[in-house]
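Enquirer: My questions concern the predicted model and sequence given below.
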Amino acid sequence: MSNDPIAAVVQYVDAFNRGDAKAMAATCADPMQILDGMAPHVWQGPTACEDWWRDVLTEGAHLRASSYHIELAEPRHVDVTGDHAYVVVPATMTFDLRGKRVIQSGSVFTVALRKAGTAWRLTAWAWTKGA
C-alpha cells in the first residue's frame, strides 16, 4: 500500500469494483466504520468491511441489482495531519438494476484514514448519494 492516502482510497475502490471483499478489508483499519444509504446504514468493528459487502450482496439479490462500479473524480480535499487523513472525492456509481443500467452521478465518497506504519488504512467512510 502506498504512503499516499488517495492511493489507499483508490485501492479500496478498485477492490470494490472487482467484488473482492478480502482486498477491501485489507485496506481497512480496526476498528472500521461505514455509513451508507443502505439499511442498517452503519457498520462498525473489525469486520465492518466484510459485513457491509455481505449486506450489499444480500440487498442486491433482493433488488436484482449487480455489476457495481465506482469511478472517482479529482479529490476535493486531501487533508493530512500527521498520521491522520481526510479525503473527499466526487464519484459516480453505475450498476444494473433489473436488467437496466443505472448511473448515480454527483455522489461523494468521504473517507477518514489513519497511518499504520508506512501504510494508510481506511478508518471510516461515508457514501453520499447523488442524482
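Expert: Perfect, I can see it now. Source: prediction; values computed, not measured.

Enquirer: Please count neighbours and contacts with C-alpha atoms only from this point.
Expert: Will do.

Enquirer: mind listing what's buried in the helix or strand containing residue 89?
Expert: Using DSSP states H and E, residue 89 sits in strand 84-97. Within strand 84-97, the residues scored as buried using 16 or more other Cα atoms under 10 Å are 84-96.

Enquirer: got another, please set it beside the one above:
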Amino acid sequence: MQTRDVLILPYKVTERRDGCWRYGAAMPIPDSRAQKIELFRETRRAFRRNEELFAEKSWVQVMMGQGIMPRSHHPIAANSSDADLARLLDTLRRTVAAAVRGLPDHASYVAHHGGIARDAG
C-alpha cells in the first residue's frame, strides 16, 4: 500500500462529507487497493506486496482503526481444530504478556523520553 492510499483511506470510509472530507472521499484509489479493502471486509485477510510500506499487521491495524471490520473470520480458522486455535491464541497471549512485562511503565517512559523528572516537586 502506498502512503498516499493510507492517507486517503480515512476519507473513503468515513460517513463525514463536510469540508475536506468530501474532497478526500472523491479521490480515487487504485482498483488493487479497493480489492484489498474488500478482501479484508470479507475474510480478514491482509497481504503485503514487496513494494508496499505496511506489513500485514500494520494493514490490519489501519483497516480496523478506520472502522473496517471483517464480516467473517480468516479462512485458516475454518481449517483448524478448536485445540489448535486454543494453542495459537495461548501462544499469542504469552508472547504479548512477555513483551508487555519488558516495557517501562508510563511514568518511567515519559521521564526518560520526555525529560520530566519522576518525583519533581
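Expert: Structure's in. What do you need? Since we're looking at a predicted model, the values are computed, not measured.

Enquirer: Fetch the TM-score of the aligned pair.
Expert: The TM-score (TM-score structural alignment, normalised by the length of the second structure) is 0.23; 55 aligned residues with a Cα RMSD of 5.3 Å.

Enquirer: now the buried residues of strand 84-97 of the first structure in CSV, with distance to residue 66 of the first structure?
Expert: Compiled in CSV, the buried residues of strand 84-97 of the first structure are given as follows (distance: Cα to Cα, whole Å):
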residue, distance to residue 66 of the first structure
84, 34
85, 31
86, 29
87, 27
88, 25
89, 23
90, 22
91, 18
92, 15
93, 12
94, 9
95, 6
96, 5
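
Enquirer: Looking at these, which is nearest residue 63 of the first structure?
Expert: Nearest to residue 63 of the first structure, judged by Cα to Cα, of these is residue 96 at 10.1 Å.

Enquirer: List the buried residues in the strand or helix carrying residue 107 of the first structure.
Expert: Under the criterion of DSSP H and E, residue 107 of the first structure resides in strand 100-116. By 16+ other Cα under 10 Å, the buried positions in strand 100-116 of the first structure come out as 105, 107, 108, 109, 110, 111, 112, 113, 114, 115.

Enquirer: Nearest to residue 16 of the first structure among the buried residues of strand 84-97 of the first structure?
Expert: Among these, residue 93 lies closest to residue 16 of the first structure (Cα to Cα), at 11.2 Å.

Enquirer: does the closest one really touch residue 109, like I thought?
Expert: No - here residue 93 of the first structure lies out of contact with residue 109, judged by Cα atoms under 8 Å, at a distance of 10.5 Å.

Enquirer: Cool, thanks, signing off.
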